[in-house]
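[1] return a 3D structure for these sequence lines:
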Amino acid sequence: MPSPQGENDVRLRRVLPGELQPPRWPVGFAMRTFRASDAPVLHDLLELVFNDGMNGPFDQWWSRLAADSEFDPELCFLVFDGEGRLAGAALSWTSGFLKDLAVAPDCRGRGIAEALLWHVFVVFAARGASHIDLKTNLIDNAAAVRLYVRLGMTEVDWGG
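    A predicted model of the protein is given here:
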């Protein structure tokens, strides 16, 4: 579930299934689901992208994530470049909440976030979910908000 909202935070929703497109992965990038051995690089990416200290040290973050009843490795999608470096990730909760969407700064602008979002939408629609939600900040994450809106996400009340 989303953490408490801060100033300018919004909850966005994509109703499913709606019109879905298959993800188009950029040339040289490939997506797969999470493996436990990916935990350190996923933590590093989240720390780099969010830079808010909310994840905490790796051992604490991993023990919380692995024990969370909403965590399913099959709903954590990782995108790697041709050299095997983690370029992007979408970590979704089983409840249909996109907990984290992160793209490495040097990999932005290539369509990785859009492809990850389409993949999340398709997977959750196939699971029978009625929607997928996420929390974002209108000011601090304005570029991402534009992408979310372009892909059909709209603001909903915090109560869902």
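
[2] when you work out contacts or count neighbours from here on, use the C-alpha atoms and nothing else.
    Noted.

[3] now do the strands in the protein.
    9-15, 29-33, 71-81, 86-93, 97-103, 131-137, 154-156 (DSSP state E).

[4] among those, which is the most enclosed?
    strand 86-93 (a mean of 24; mean count of other Cα atoms under 10 Å).

[5] please give me the structure for this one as well, since I'd like to look at both together:
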Amino acid sequence: MRVRPATTGDVDAITQLMNAHGTAVHGESEAAPTAVLEWLEDPELVIRLGERDGKLACYGDIMFSADGTRANLDIREHPDAPASAGPMLEELEAIANERGATKAWAFHASEERELAALVRARGYTPIRHSFRMLVRLDAAPEPAGWPEGTTVREMRESEQRATHAAGNEAFADHWEFEPTPYERFARWNFEGANFDRSLNFLALEGDEIAGICLCSMHWSGDPRYGWVGILGVRPPWRRRGIALALLLHSFAVFRERGCTRVGLGVDAESTTGALELYERAGMHVHRRQDTLEKLL
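    Okay, the predicted model is just below:
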């Protein structure tokens, strides 16, 4: 298999591979061309493509941690190109080593048994797992209940840096936390075709940001699929029901817009009770993803 850098001319081929992979593994599409183009234009994301007989067989990318010491490896194999993930993993590890990373994380869905066996054979050890959770919006969600003195509204443009700071503070005590530089946070959350300011909510106590809920439509392009990208409450305001209220508020807004489902990702071993909170909001586990680590 020939492995090469990706270009913006590969948008359609990558989209087709991602969706073939997602349909085979999860029964649903994974990405729209607009999302793939944004990945290709991200200056920090390293993307490689594997080809067999002139056809795209495998996708791989690396996002380095902000300090450059950890390489996060994502590999998607076309269902018609078995065993293509091996050469891709070797290529991504070589790049990580060249750039000075000291460890690598690899990920696989619970259904990806061949990929799971491959990364373990390459010396990766399971360290964590996470869930993608989902709620169906067939019926109106429970009304949000706000603590006394707390209000909710859309984030204003002038509040983007304050929202970034609140997000870093909200997740500072989470597992393997690293502060996200504003430029990276803004690129992922406030820029791009999928950004919709009216889907970014702040819980306020006076002028203080107590919690944030940054949402968008899902990157698959499905107009009925909403996504909660970041939900966090700053420590002084925890245990007051603000996170649940923000989540229910987002569900109501998504339903008003015609969404039939909303998803989010969560650390399965979160110490803040996030998993239980999402279940109380009516969500259920839709997918499981394992994280594995290897020292380089």
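
[6] so which of the strands of structure 1 is nearest G53 of structure 1?
    Of all those, strand 97-103 sits nearest to G53 of structure 1, with 14.2 Å by Cα to Cα.

[7] what range in structure 2 matches that closest one?
    Counting by TM-score structural alignment, strand 97-103 of structure 1 lines up with residues 227-233 of structure 2.

[8] who touches the matching stretch?
    166-167, 170-171, 210-218, 242-243, 246-247, 250, 262-265 (Cα atoms under 8 Å, 6 or more residues apart in numbering).

[9] ok, now stretch 162-178 of structure 2?
    So stretch 162-178 of structure 2 is contacted by 65-66, 179-180, 182, 185-186, 209-212, 230, 232-235, 270-271 (Cα under 8 Å, 6+ apart).

[10] picking that back up, and the match of strand 97-103 of structure 1, how far from structure 1 on average?
    Taking mean Cα distance after the TM-score superposition for structure 1, the mean distance separating stretch 227-233 of structure 2 from the aligned residues in structure 1 is 0.4 Å.

[11] I'd say L89 of structure 2 and I75 touch.
    Yes: at 7.5 Å, L89 of structure 2 counts as touching I75 under the criterion of Cα atoms under 8 Å.

[12] which residues in the stretch 51-200 of structure 2 form helices?
    Under the criterion DSSP state H, counting those that start in this stretch, the stretch 51-200 of structure 2 contains helices at 85-98, 113-121, 160-170, 182-189.

[13] switch those over to JSON lines; also include distance to L134 of structure 2.
    Formatted as JSON lines, the helices of the stretch 51-200 of structure 2 follow (distance: least, Cα to Cα, whole Å):
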{"stretch": "helix 85-98", "distance to L134 of structure 2": "28"}
{"stretch": "helix 113-121", "distance to L134 of structure 2": "23"}
{"stretch": "helix 160-170", "distance to L134 of structure 2": "22"}
{"stretch": "helix 182-189", "distance to L134 of structure 2": "20"}
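
[14] closest to A71 of structure 2 out of those helices?
    helix 85-98 (6.1 Å).

[15] counterpart of L12 of structure 1 in structure 2?
    Using TM-score structural alignment, L12 of structure 1 pairs with M133 in structure 2.

[16] if you skip the residues just before and after it, what's nearest to L138 of structure 1?
    Counting by Cα to Cα, 6 or more residues apart in numbering, N8 is the residue found nearest to L138 of structure 1 once chain neighbours are left out, at 5.5 Å.

[17] so who does that neighbour touch?
    Neighbouring residues of N8 of structure 1 by Cα under 8 Å, 6+ apart: 137-139.

[18] of the residues you listed, which are still contacts in structure 2?
    Using both residues aligned by TM-score structural alignment, their matches' Cα atoms under 8 Å, structure 2 keeps these contacts from the contacts of N8 of structure 1: 137-139.

[19] average distance between the helix ranked longest in structure 1 and structure 2?
    The residue-count maximum for a helix in structure 1 (DSSP state H) belongs to helix 112-126. Its aligned residues in structure 2 lie a mean 0.7 Å from helix 112-126 of structure 1 after superposition (mean Cα distance after the TM-score superposition for structure 1).
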